[in-house]
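Engineer: okay, here's the prediction I keep looking at, along with the sequence it came from:
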Amino acid sequence: MSTLIQQRLSALNTDAFKKTVVGIKRGIERETLRVCPDGKLALTGHQKELGSALTHPLITTDFSESLLEFITPACDDIDTTLAQLSDIHHYVSQQIGDEQFWPASMPCFINSQDTIPLAQYGSSNVGKMKTLYRKGLHNRYGSMMQAISGVHFNFSFSTEFWQNYQQLLGDTGDLQSFISAQYLGLIRNYKRYVWLMVYLFGASPAMCKSFIADRETKYDFKPLGKGSLYLPYATSLRMSDLGYTSSAQSSLNISYNSLPEYVSGLQDAISKPSEQYSKIGVKFDNQYQQLNTNVLQIENEFYSTIRPKRTAESGERPTTALAKHGVEYVEVRALDVNPFSNIGINSEQMHFLDIFMLFCLLQDSPDLSIEEHNITDANLRKVVTDGRRLNLDLQDGEHPRLMQDWAEQLFADMMPIAKYLDSAYNKQKYHTVLTDFYKALLNPALTYSGQILDKLLPEQVDNGSFMLQLATEYKQQLKQQPYQIYSEQMFIDKAAESLQKQQQIEQQEDISFSQYLKQYYAEMPDCDE
């Protein structure tokens, strides 16, 4: 274990500190395609019984009408969060007829990307902007890539924890500035070590051939079954170059070394003209094609495996909220949908993430140079496509290092943190979880990606057939299980409230859409230290 982690854990090992550590809050955003009983994409619109996708706090859509997103509120109890997510799945499963939730990150069979319906959010300016942003994504990258699903994990420490931690580190400055700096330090370490999480939790080593139909790829895919492709040692095709990538973004080099650098980097990208996207134009035949012709339309277009976040006011830009009020929480974005859970994520993953995030905070986190940032990206790409390959080497600073040896050290550093969290929460879950995932380090077949290929390869089962079988099983499970936290009436009320709220927003509109866009982009975040 590193000396620094040992020192900090020792200092944290008081009753006062432990009381604040158990204030960790987590929230889940789970994306899932709606599919028909035959496994093809459901092309029906967002059901009215689910409420307004614009204003419902728990149920919305992502890129497409067919791509649902379920959101749990920030909560300090893992079991409660999972129960809330399960209740959302239960309610929605009863409202969508014979349609099912696709239990994987890589999409089901899709005949043509042009059939994927863009998400609709009504006639208000904010609703129109959300749909136009998605139209821009379609025109820039194609819709097939946007049909990929993931799970986002929102994580934050309590204010009381930060107050104590600031005293521990001897920092006498502004508390929110300290919090922002510490979250960014956590993010830099996360980016250094995220390959370990993708090795363990990557769950998309195979996909339907329709995903790359008529497209060239640099990967040497192997055929599987009648209509699937796979890479023998892949962990997460979702996180590969097949996923949400952009050559225009590759040169951005957004810095996580300070909040002003991060905010100004994103702002520059939103303001920087793109020769490639200028060819699309903002309008064609007087119809909007995208929000603008810059490298990024808005902040959300920038893909990262983790984001610093601050809850924004309605119509407020994310960078403006960060610049005004600092970092509130972090959003982990490198999680594949877990096909072995009927809600896409399980308790063991969440406990591991607690350990991993606390490790990233306590470990020394020097600034990330452009060179090191490129190394972290290269390491991640290797694990994404070859993570289960024997004797895979990564780059640790200036030297190559066996992934297995490096991961062994990380597990050794995390074990005292697991024991510390068990002591704080008065249970043995964290130590058990870390020990179990360590077995997957010793045996790659025990990773999620390894388990999937073990189901598919022996009898050449199509990836789509396996996922459809799971989708059918999960549909029955979810419909039959009882509510644990919420109730059916609560969901009915939330749906009605959200529809009414959307209607109010639309009725209160008093400026044109072009004026709305002009005002939105006129708001410039203050990027000063």
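Structural biologist: Cool, got the structure.
Engineer: C-alpha from now on. contacts and neighbour counts both.
Structural biologist: OK.
Engineer: wait, what's in contact with Ser487?
Structural biologist: By CA atoms under 8 Å, 6 or more residues apart in numbering, the residues touching Ser487 are Asp87.
Engineer: any idea how far Gln84 is from it?
Structural biologist: 10 Å (CA to CA, to the nearest Å).
Engineer: and if you look at Tyr430?
Structural biologist: Taking CA to CA, one finds Tyr430 at 22 Å from Gln84.
Engineer: show me where the stretch 151-300 of the chain has its helices.
Structural biologist: For the stretch 151-300 of the chain, the helices defined by DSSP state H, counting those that start in this stretch occupy 159-168, 175-201, 259-271, 275-278.
Engineer: presented hereafter is structure B, for comparison with structure A:
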Amino acid sequence: MLATLEHQLELLARQGCANLLTRTLQGIEKEGLRVRPDGQIAQTPHPQGLGSALTHKYITTDYSEALLEFITPVHESPESALAFLSDLHAFSWQQLGDEQLWCASMPCEIAGEDAIPIADYGSSNVGRLKHVYRQGLKYRYGKMMQTIAGIHYNFSLPEAFWPQWQAICENSDSLQEFRSASYFRLIRNFRRYGWLLLYLFGASPTLSASFMAGRSHQLETLNANTLYLPWATSLRMSDLGYSNKAQASLQICFNHLDSYADSLQQAIHTSHAAYEDIGVKVDGEYRQLNTNVLQIENEYYSDIRPKRVTQSGEKPVHALIKRGVEYIEVRNTDINPLLPLGMDLDQARFLNVFLISCLLGQADDLDEAECRMVAENHSRVVNRGREPGLKLLTPAGEVSREALGYQVLEKVAKTAALLDDAQGTDHYRRSVSLQRAKLEDSVLTPSAQVLKALRESGMGYSEWVLAISSEHRANLEPLIDPAVKQSLLDEAARSLTEQAELEQAEQPPFDQFLADYVAR
């Protein structure tokens, strides 16, 4: 792969196109639970001051009414994306009263599934559709899994890059086909080497004992209310977190857009016996949207997705088929509780240079044997990624975590040098250097740092995260600019008006609306 990447970088430099790689487009989606002052999950409705979770551009909810989700617009630099994310935090804290925003991926102490309120989006058909979908998640996978939070990092390259890169590659496909194929090349290489991101940035080696109540597990006890694995990096991304057995049998193919769309649509249109047993509408109440393996595309839990902004009423997979891939959504990023925003600028820069390296790397498809190898490496790293002597799989046999990691970082460093030279900076070289240090000493990884800080605090998991959350609030809440605050107040008011208009407008019965949606 290194030879392929070096050749691609050389072509870009020779044609004077390296500067286009520095003009990345990025947006950040970050989830976080609202919790009470005692650290329990909040039971209150979505705060009025935050506007409508259905129609607000930047602040919504995910599965639970208590699970906030911040969505930045697309930004032309990671600095501005993180600055906007900081403003969303500060503004939201000012609307939360004595509630707190949980600063970790694994949830607070939760008394049981009955304590987890499902998100409510009002009485419009669109709002009811979102609520019923979440009811389906409850019946299919249970509520507890849906309280996990993470960061989704959306990435793309500017439109100006694609025709020039296509010309350099002497590719004769349509520009849309070329761009989609290039993004799927990125996805294939991300899946090959994404284990490294879990090692470098995984920050959930521990969790509240309440998360596993009533379930068998092999976690160890850190203290009375805290479970952990001593060498884990990201329990969020393990079988304890976002996974389910029904989807384990899905053969979603990430090699090309057509195979991806076909396999995803098959899952969306194939009924599953266990979900047939649940029923769709029982005693006048909807339990799920349908009985298929996936109710909708978003139900598929993947660490990376090809995406395109949808038009009104359009399904995501149809948008991809019609207009191609627009950007990539990276979904394997934990919230680092030690960082005020859950991630920082060095991490964002490294993600950019890593993703560009994946885009320009080897073009080979993933066969079944390599997919199994990818899955095994993922499992080893999330559960025991810092274990001394850990070995990972390659087509040539097992190699040490460090050796394989250095091979990947060598590739990424070549890209970082090109970007820095084009900009006259050392930002990207620095981001790679910081990650190399973590390979040299696992004590520097976020997962190790979290365990160290938790142990030194003498607290249980929930007590410690609540204390750290309060520190972040105290440091960031006063920093919002008055003009930015006013714009977010205006957006909150606008969103409430829009939801009211949706609910007052004439609409068909929900049964008909849902049938039309499923058929479409």
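Structural biologist: Noted; the coordinates are in hand. Just so it is clear, the structure is predicted and the values come from calculations on it, not from any experiment.
Engineer: picking up where we left off before, closest to Ser143 of structure 1 out of the helices of the stretch 151-300 of structure 1?
Structural biologist: helix 275-278 (15.9 Å; CA to CA).
Engineer: which residue numbers in structure 2 does that closest one align to?
Structural biologist: When structure 2 is aligned by TM-score structural alignment, the counterpart of helix 275-278 of structure 1 is residues 273-276.
Engineer: mean shift of that stretch relative to structure 1?
Structural biologist: For stretch 273-276 of structure 2, the mean deviation from structure 1 after alignment is 1.1 Å (mean CA distance after the TM-score superposition for structure 1).
Engineer: and that stretch, which residues are buried?
Structural biologist: Tyr275 (16 or more other CA atoms under 10 Å).
Engineer: what about that stretch, distance to the chain center?
Structural biologist: In terms of CA atoms, centre = their mean, to the nearest Å, the centre of stretch 273-276 of structure 2 is set 28 Å apart from its chain centre.
Engineer: list the contacts of that stretch.
Structural biologist: Contacts for stretch 273-276 of structure 2 (CA under 8 Å, 6+ apart): Arg140, Thr291, Asn292, Val293.
Engineer: what does stretch 218-237 of structure 2 give?
Structural biologist: Residues contacting stretch 218-237 of structure 2 (CA under 8 Å, 6+ apart): 105-106, 148, 198-199, 201-210, 241-243, 332, 334, 381-387, 446-448, 460-461.
Engineer: ok, and the closest non-adjacent residue to Leu404 of structure 2?
Structural biologist: Closest residue to Leu404 of structure 2 apart from its sequence neighbours, by CA to CA, 6 or more residues apart in numbering: Leu392 at 7.7 Å.
Engineer: the one you found -> structure 1?
Structural biologist: In structure 1, Leu392 of structure 2 lands on Leu394 (TM-score structural alignment).
Engineer: and for Leu250 of structure 2?
Structural biologist: So, by TM-score structural alignment, Leu250 of structure 2 is matched to Leu252.
Engineer: go ahead and confirm that match touches Ala269.
Structural biologist: Yes: with contact taken as CA atoms under 8 Å, Leu252 of structure 1 and Ala269 are classed as touching, separated by 7.1 Å.
Engineer: tell me which of the helices of the stretch 151-300 of structure 1 lies nearest to Leu132 of structure 1.
Structural biologist: Going by CA to CA, the one of these nearest Leu132 of structure 1 is helix 275-278, 14.6 Å.
Engineer: so which residues of structure 2 form strands?
Structural biologist: 25-35, 59-61, 67-71, 100-101, 151-156, 206-208, 220-223, 226-228, 281-282, 285-286, 304-307, 327-333, 391-394, 397-400 (DSSP state E).
Engineer: tell me which of those strands lies nearest to Gln504 of structure 2.
Structural biologist: strand 59-61 (21.0 Å).
Engineer: about what we covered before: list the contacts of the match of Leu250 of structure 2.
Structural biologist: By CA under 8 Å, 6+ apart, the neighbours of Leu252 of structure 1 are Gly265, Ala269.
Engineer: from Arg317 of structure 1, how far off is it?
Structural biologist: Counting by CA to CA, the gap from Leu252 of structure 1 to Arg317 of structure 1 is 19 Å.
Engineer: after alignment, which residue of structure 1 pairs with Val443 of structure 2?
Structural biologist: By TM-score structural alignment, Val443 of structure 2 lines up with Ala445.
Engineer: could you give the number of residues near whichever residue in structure 1 pairs up with Ser302 of structure 2?
Structural biologist: Residue pairing (TM-score structural alignment): Ser302 of structure 2 is matched to Ser304 of structure 1. Neighbour count for Ser304 of structure 1, taken as other CA atoms under 10 Å: 15.
Engineer: is it true that Ser304 of structure 1 touches Val330?
Structural biologist: No: with contact defined as CA under 8 Å, Ser304 of structure 1 does not count as touching Val330 (11.7 Å).
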